[in-house]
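> Provided below are the primary sequence and the corresponding predicted coordinates.
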Amino acid sequence: MGHRRITFEPRAGAGTGREAGARTRIRARAWLVPGLALLGAFGLLAVRLWVVEPMTVVSDSMEPTVPRGSTVLIHSVGPSPDHLTAGEMVVFESPENNITTLKRVAGTAGQTLAIRDGALYVDGTRVTEPYLNPRQTDGTFFHRVTVPDGHVFVLGDNRASSIDSRNYGFVPLTAVTGTVLWPR
């Protein structure tokens, strides 16, 4: 017995096996780009909803760091409020009027703060604040306070026009809704 040879005759217009395979690869690639675009869109939506939120600043209390009209990026999942550090910019619900507010943490639980002639002192040591405009802080005074547990003391960078913890007191950590990712 010899070998029988079986031949395959493609249907009319079907092309060769090589051509059919190429068409299959092209169809697979045709779905790849829209699929990746859709996946990317869902990823961006998730980041926007649960991680990063843009916020437009409507006051001059954080000038010169964040001028009025600027957009900042808020890390809404950010570090636990228990891990906030002095110098970090935070967003919180103002104890005065429940409006979303942007300020800088000046002191955390257990720290003692005072402002003498525009200079911030934490635990008796003068704090270097390169983000301040000295012309906007000169002559500012605030009595010595100690930050209680579960709270932070916040200040605006534009001390002359900022309504902050000097006015409404300590901010509860539970009111902090995020930290500023950009600008820093």
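Sure thing, it's come through.

> make it CA atoms for all contacts and neighbour counts henceforth
Will do.

> List the buried residues in the biggest strand by length in the chain.
Ranked by residue count, the top strand of the chain under DSSP state E comes out as strand 100-108. For strand 100-108, a neighbour-count test (16 or more other C-alpha atoms under 10 Å) marks 101-108 as buried.

> Might you report the residue contacts of Asp164?
Going by C-alpha atoms under 8 Å, 6 or more residues apart in numbering, Asp164 touches 103, 154-156.

> Take this one as well and set it beside the first:
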Amino acid sequence: MTPWVFVATALTATAAVAVTGFAAVCVQVRRSRLRVTVAGESMAPTLMPGQVVIAHRVKGPGRLRTGDVVVLVKPERPGNWRWPAAGKGARLLKRLAALPGDPVPGPVASALGVSGAVPEGFAVVLGDNAAASVDSRDFGFVPVDRVIARVPGCHPGRQQ
């Protein structure tokens, strides 16, 4: 084998490894991110209708913090989270107002007639635009396992 054939073979093998590695990275990024289009006014002015956000998938509630904007699977029937999700891709964007053990926020406590702490395994979500939002005031506590992603860098009143 001449030196040039050896070099060409080595470069071809290196290119194949690089392409395979790049493909693996692309697959991992696709699995860890979620593209969501804002559908309504409930998160205005933070997120506006038609705006596209990239959310980071979460694996368990450990990385969630009160104040995060999250993507959650929408229930089939509001108020009954035990039902299957409402069709593929049915998602809500809301702000986490309380996590398990936190006090139930006033607007939710008043609307639902509850008090005390958020039960273990559940969270409270609210829209930034209360007048245009269907949220925990309407459908109650959200199972934490229905929160599938969080939108980084979303703070109240700051447009993205």
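Looks like it came in fine. Not measured: the values here are computed from a predicted model.

> Any chance you could compute the TM-score here?
For this chain pair, the superposition-based TM-score is 0.72 by TM-score structural alignment, normalised by the length of the second structure; 140 aligned residues with a C-alpha RMSD of 2.7 Å.

> For the residue mapped onto Phe153 of the first structure from the second structure, give its distance to Val52 of the second structure.
Residue correspondence to the second structure (TM-score structural alignment): Phe153 of the first structure is matched to Val124. Distance from Val124 of the second structure to Val52 of the second structure, counting by C-alpha to C-alpha, to the nearest Å: 24 Å.

> Check Leu72 of the second structure too.
Relative to Val52 of the second structure, and taking C-alpha to C-alpha, Leu72 of the second structure is found at 16 Å.

> and what of Ser136 of the second structure?
Counting by C-alpha to C-alpha, the gap from Ser136 of the second structure to Val52 of the second structure is 24 Å.

> For Arg57 of the second structure, grab the count of nearby residues.
By the criterion of other C-alpha atoms under 10 Å, Arg57 of the second structure has 18 neighbours.

> What number of residues are in the vicinity of Ala37 of the first structure?
Ala37 of the first structure has 11 nearby residues by other C-alpha under 10 Å.

> Give the buried residues for the helix or strand hosting it.
Per DSSP states H and E, Ala37 of the first structure falls inside helix 17-50. By neighbour count on 16+ other C-alpha under 10 Å, the buried set for helix 17-50 of the first structure is empty.

> can you check stretch 68-88 of the first structure too?
71-76, 78, 81, 84, 86-88.

> what does stretch 111-123 of the second structure give?
118-119, 122-123.

> first to last residue in it, what's the distance?
16 Å.

> which other residues reach it?
Under the contact criterion C-alpha under 8 Å, 6+ apart, stretch 111-123 of the second structure has outside partners 96-104, 108-109, 124, 137-138, 140-145.

> make it 7 Å
98-104, 109, 137, 141-144 (C-alpha atoms under 7 Å, 6 or more residues apart in numbering).

> Quick one, which of those are buried?
98-100, 102-104, 109, 137, 141-144.

> of all the residues you listed, which comes closest to Leu11 of the second structure?
Closest approach to Leu11 of the second structure among those (C-alpha to C-alpha): Val144, at 49.1 Å.

> separation between the closest one and Leu72 of the second structure?
Separation of Val144 of the second structure from Leu72 of the second structure (C-alpha to C-alpha) stands at 9 Å.

> try Asp135 of the second structure
11 Å.

> start to end distance for stretch 105-121 of the first structure?
The first and last residues of stretch 105-121 of the first structure sit 13 Å apart, counting by C-alpha to C-alpha.

> again, but for stretch 49-60 of the second structure
End-to-end distance (C-alpha to C-alpha), stretch 49-60 of the second structure: 28 Å.

> Just put the buried residues of stretch 111-123 of the second structure in TSV and tack on secondary structure.
Shown next, in TSV, are these (DSSP: H, G, I helix; E, B strand; the rest coil):
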residue	secondary structure
Val118	coil
Pro119	coil
Phe122	strand
Ala123	strand
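
> Pick the one among those residues closest to Arg33 of the second structure.
Taking these together and measuring to Arg33 of the second structure by C-alpha to C-alpha, the closest member is Ala123, at 21.9 Å.

> where along the first structure do the helices fall?
17-50, 165-168 (DSSP state H).
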